[in-house]
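K.L.:
just to be clear, the model below is a prediction. Sequence and coordinates:
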Amino acid sequence: MSLRISSELQNFISELGYPFTTLSSLFESKNLDKYLDSKWIQSAHIFEILDKNANDQQLLTCSNVQKFYQFIPPYFAALSSKNGQQAISRLASYEQLIGPIEIGTFKEGDKLRIHIGYLNQYRKISRFSLLVDQLSIISLIRTGTGKEVKPISIGSRFEYSQILTNYIGIQAQMSSDNYLVFKLEDLLIPFKTQNDIVWNFMEPGLKKYIDELNVNPPFSAVVQNVLFKLIAGGNFQVKDVAEEIGISPRTLQRWLGKEGTTFKKELGKVQKVLSLNLLQDATMKTAEVSFLVGFTDVTSFYKAFKKWTGKTVLTYRHEVIYRKNQFNSTN
């Protein structure tokens, strides 16, 4: 089976140095190996240049899935999904074919929180990189559904210009975490782009290359990613995380120890990230946030939050309101 791409895209890809004219040639040759190697090595330099020189209109253009999905296999696979929830799951599974990215998801009742992390140090501080990854997810959902689906919350430590705010449809939050939140009902809207034939063709190739890429993130990052998934369900003890990973609790603790950390520390990091973001939602009571991040009583949550941040929950929420008012007064 040979799924040919347009001549216009062929020329563009050729200029970038990616010699693929069909999906089958992409997977059946060794070209993808070279593409992945060069992408990972050069990405830091590329994003350094983009951070300095690219404007936000160019950033939006680079985030438009319709312009690049045909030659970015993880996005092609995501658009072939039945809905946004499945698309995000596929993107999370194969995003590392694009770059050193980790995507984690966390269910909050009738909402889904998407967390974006990086295994590359420079990507962690690149505004262009992070915002393109966030906006590409929004574009993916809109392209698949044919509807102007908006996230109900989005945030990072970077500024969002008015042009980006207009595109997103809501005001972004200042946050130490990189995240988006969607209503689950919006993510269950059927994709008009669903294509099981394409997916069945692509899946073996994607699995092959993700295995061969052999990206080994820190074990602590693996534990954190699992915790993001398990905390909402209430079963996130050492044994639960170890079982999810497929190792014994003792081995999990030992491997974390080799990295100079503990399960308790990693759990605290995840709970802190979730808390800082959930508390920005003025409609959520502190007791609700406490429960969602895994505390059985709100008093323990208050103490933990003060330990993590040096602030009380009330002080933090007042700061969030102040920042929102400041943002609104300047826009």
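P.N.:
Sure, I can see it.
K.L.:
switch to C-alpha atoms for all contacts and neighbour counts from now on
P.N.:
OK.
K.L.:
please enumerate the strands of the stretch 101-250 of the chain.
P.N.:
Secondary structure of the stretch 101-250 of the chain by DSSP state E, counting those that start in this stretch: the strands cover 101-108, 111-118, 153-156, 173-174, 179-183.
K.L.:
how far is stretch 11-18 from where the chain is centred?
P.N.:
27 Å (CA atoms, centre = their mean, to the nearest Å).
K.L.:
same deal with stretch 289-308?
P.N.:
That offset, for stretch 289-308, works out to 25 Å (CA atoms, centre = their mean).
K.L.:
if we can go back for a sec, can you redo the strands of the stretch 101-250 of the chain as JSON lines with distance to residue 287 and mean neighbour count?
P.N.:
Output for these, formatted as JSON lines (distance: least, CA to CA, whole Å; neighbours: other CA atoms under 10 Å):
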{"stretch": "strand 101-108", "distance to residue 287": "14", "mean neighbour count": "20"}
{"stretch": "strand 111-118", "distance to residue 287": "18", "mean neighbour count": "20"}
{"stretch": "strand 153-156", "distance to residue 287": "20", "mean neighbour count": "22"}
{"stretch": "strand 173-174", "distance to residue 287": "21", "mean neighbour count": "22"}
{"stretch": "strand 179-183", "distance to residue 287": "20", "mean neighbour count": "22"}
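K.L.:
here comes the other one, which I'd like you to weigh against the first:
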Amino acid sequence: MKAHFADRIKIPPGFWEGLRQLGIAAHDAARKARLPLTIITEPAVTTAQYFAIWQAYSELIGETAIGIIKLATVFDTAKYPPTVLATYHARNYRDALNRMARYKQLCPPESLQITEEGEHCTIELGWLNTEQPGPSMLVGITLAFLLELGRRGTGQPLTAKFVEFSHPMGDLQALEAYFGCPVQMGAKGNRLILHRRDLELPFVTYNEELLEILTPALDRSLNDQQRSRSMADTVKWIIKRSLTGGRVDIQAVAKEISMSDRTLQRRLTEENTSFKHLLTQARHEQARQYLANPSLDIKEVAFLIGYEDQNSFYRAFRHWEGDTPSNWRKKQLGANSL
């Protein structure tokens, strides 16, 4: 069975620090994205939340091209997570790009496909676990970071051969000055075309000892992720985050991960499960967790797992556990006190 990447995206602390250096407070970005302020300290966010944050930055900075260039150049390399930090200590530019493409799978939603042919190296941007393209700002930043990687690693003012964007990116002249090459908007995809000869350039930041530590750990993480992550895990995680006080349906969850409900249904069928089954599992698991907290009354637990009335929750819980929520809680609390 094909594994799917869970919709849990880690935002490095360096991102918020980069915004601060550009005069944008993290809480302003969260508000603009219409997300709770706790998103700043959340260990992971969904694809929809991740896209919303990038769109908020785009709106706050005002000009897409300028926002791309400013953030790409101000971002402190030391603030990158290990998945990206390893690329800055690669042997050469080619090694760095290949590491970036491989370990990008650990921090979706972007994916990178690298092709070397003739005098050119083409890097095409795609998306993991979503059918919707990311915001223009995120697209531009991703490609700019790849060139910035080469510039910082080699210590040379490298330029690209050609850059293609599928959507308008703002100030064309500013982007062409930054990339050092022609930039096309309205293309069929998003691509960074490099001079293949530059891939041989050694990195002045090469650190063999650090790579010997990072590489095995990252490879293990990637292998574990590919074995364990599934679309079912993703859906159940989103359901649990969305249960409180409202009806959760497949359309809402599909929208959260930027795919159609039909595609989501197909993916779940491939994993021998269904949305209804995952919703039931999520409610059952959350009910057990909440009932273990004696400070929550039964009516509140029913609300927290998405039931509009207490009677519906009672019927569901008796089906799951063969007992009422009150009796189950008493037995659990009694057992834990022994």
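P.N.:
Ah, there it is. Owing to the predicted nature of the structure, the values given are computational and were not obtained by experimental measurement.
K.L.:
still on that earlier bit, closest one to residue 142 of structure 1 among the strands of the stretch 101-250 of structure 1?
P.N.:
Among the strands of the stretch 101-250 of structure 1, the nearest to residue 142 of structure 1 by CA to CA is strand 179-183 (12.1 Å).
K.L.:
distance from the closest one to the middle of the chain?
P.N.:
The answer for strand 179-183 of structure 1 is 10 Å, by CA atoms, centre = their mean.
K.L.:
where in structure 2 does it fall?
P.N.:
Taking TM-score structural alignment as the measure, structure 2 aligns residues 191-195 with strand 179-183 of structure 1.
K.L.:
what sits up against the matching stretch?
P.N.:
Contact with stretch 191-195 of structure 2 is made by 119-125, 143, 159-165, as judged by CA atoms under 8 Å, 6 or more residues apart in numbering.
K.L.:
just name the closest of those to residue 256 of structure 2, please.
P.N.:
Checking those against residue 256 of structure 2 with CA to CA, the nearest one is residue 125 at 21.1 Å.
K.L.:
and the closest one? What does it align with in structure 1?
P.N.:
Aligned partner of residue 125 of structure 2 by TM-score structural alignment: residue 116.
K.L.:
what's the nearest residue to its match if we skip its chain neighbours?
P.N.:
residue 103 (4.8 Å; CA to CA, 6 or more residues apart in numbering).
K.L.:
residues in contact with that neighbour?
P.N.:
Each residue near residue 103 of structure 1 by CA under 8 Å, 6+ apart is listed here: 91-92, 95, 114-117.
K.L.:
what residue of structure 2 matches up with it?
P.N.:
Checking TM-score structural alignment: residue 103 of structure 1 goes with residue 112.
K.L.:
one step back: as CSV, the strands of the stretch 101-250 of structure 1 with distance to residue 72 of structure 1 would be great.
P.N.:
As requested, the strands of the stretch 101-250 of structure 1 are exported to CSV (distance: least, CA to CA, whole Å):
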stretch, distance to residue 72 of structure 1
strand 101-108, 14
strand 111-118, 18
strand 153-156, 24
strand 173-174, 29
strand 179-183, 22
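K.L.:
hang on, the earlier thing: mean per-residue distance, the match of strand 179-183 of structure 1 versus structure 1.
P.N.:
Superposing on structure 1 and averaging over aligned pairs (mean CA distance after the TM-score superposition for structure 1), stretch 191-195 of structure 2 comes out at 1.1 Å.
K.L.:
right, and the strands of the stretch 101-250 of structure 1 - which one's nearest residue 144 of structure 1?
P.N.:
Comparing these by CA to CA, strand 179-183 comes nearest, at 14.8 Å.
K.L.:
so which bits of stretch 177-195 of structure 1 are buried?
P.N.:
Residues 177-184, 186-187, 189-191, 193-195 are the ones in stretch 177-195 of structure 1 that count as buried (16 or more other CA atoms under 10 Å).
K.L.:
I figured residue 65 of structure 2 hits residue 168, correct?
P.N.:
No - under the criterion of CA atoms under 8 Å, residue 65 of structure 2 makes no contact with residue 168, lying 9.5 Å away.
K.L.:
which one of these two has more residues nearby?
P.N.:
residue 65 (24 against 14; other CA atoms under 10 Å).
K.L.:
which other helices and strands contact the helix or strand that contains that one?
P.N.:
Here residue 65 of structure 2, judged by DSSP states H and E, is contained in helix 64-74. The elements that helix 64-74 of structure 2 packs onto, with contact taken as 3 or more CA pairs under 8 Å, 6 or more residues apart in numbering; DSSP states H and E, are helix 13-21, helix 47-61, helix 136-154, helix 172-179.
K.L.:
the next helix-or-strand element following that helix against structure 1, how far on average?
P.N.:
Proceeding N to C from helix 64-74 of structure 2, the next assigned helix or strand is helix 82-88, under DSSP H and E. Helix 82-88 of structure 2, aligned to structure 1 and superposed, deviates on average by 1.4 Å (mean CA distance after the TM-score superposition for structure 1).
K.L.:
what span of structure 1 is helix 82-88 of structure 2 aligned with?
P.N.:
Across structure 1, the stretch matching helix 82-88 of structure 2 (TM-score structural alignment) is residues 73-79.
K.L.:
run the chain-centre distance for that stretch.
P.N.:
On the basis of CA atoms, centre = their mean, stretch 73-79 of structure 1 sits 15 Å off its chain's mean C-alpha point.
K.L.:
next: stretch 152-160 of structure 2.
P.N.:
Remark: stretch 152-160 of structure 2 is offset 27 Å from the chain centroid, using CA atoms, centre = their mean.
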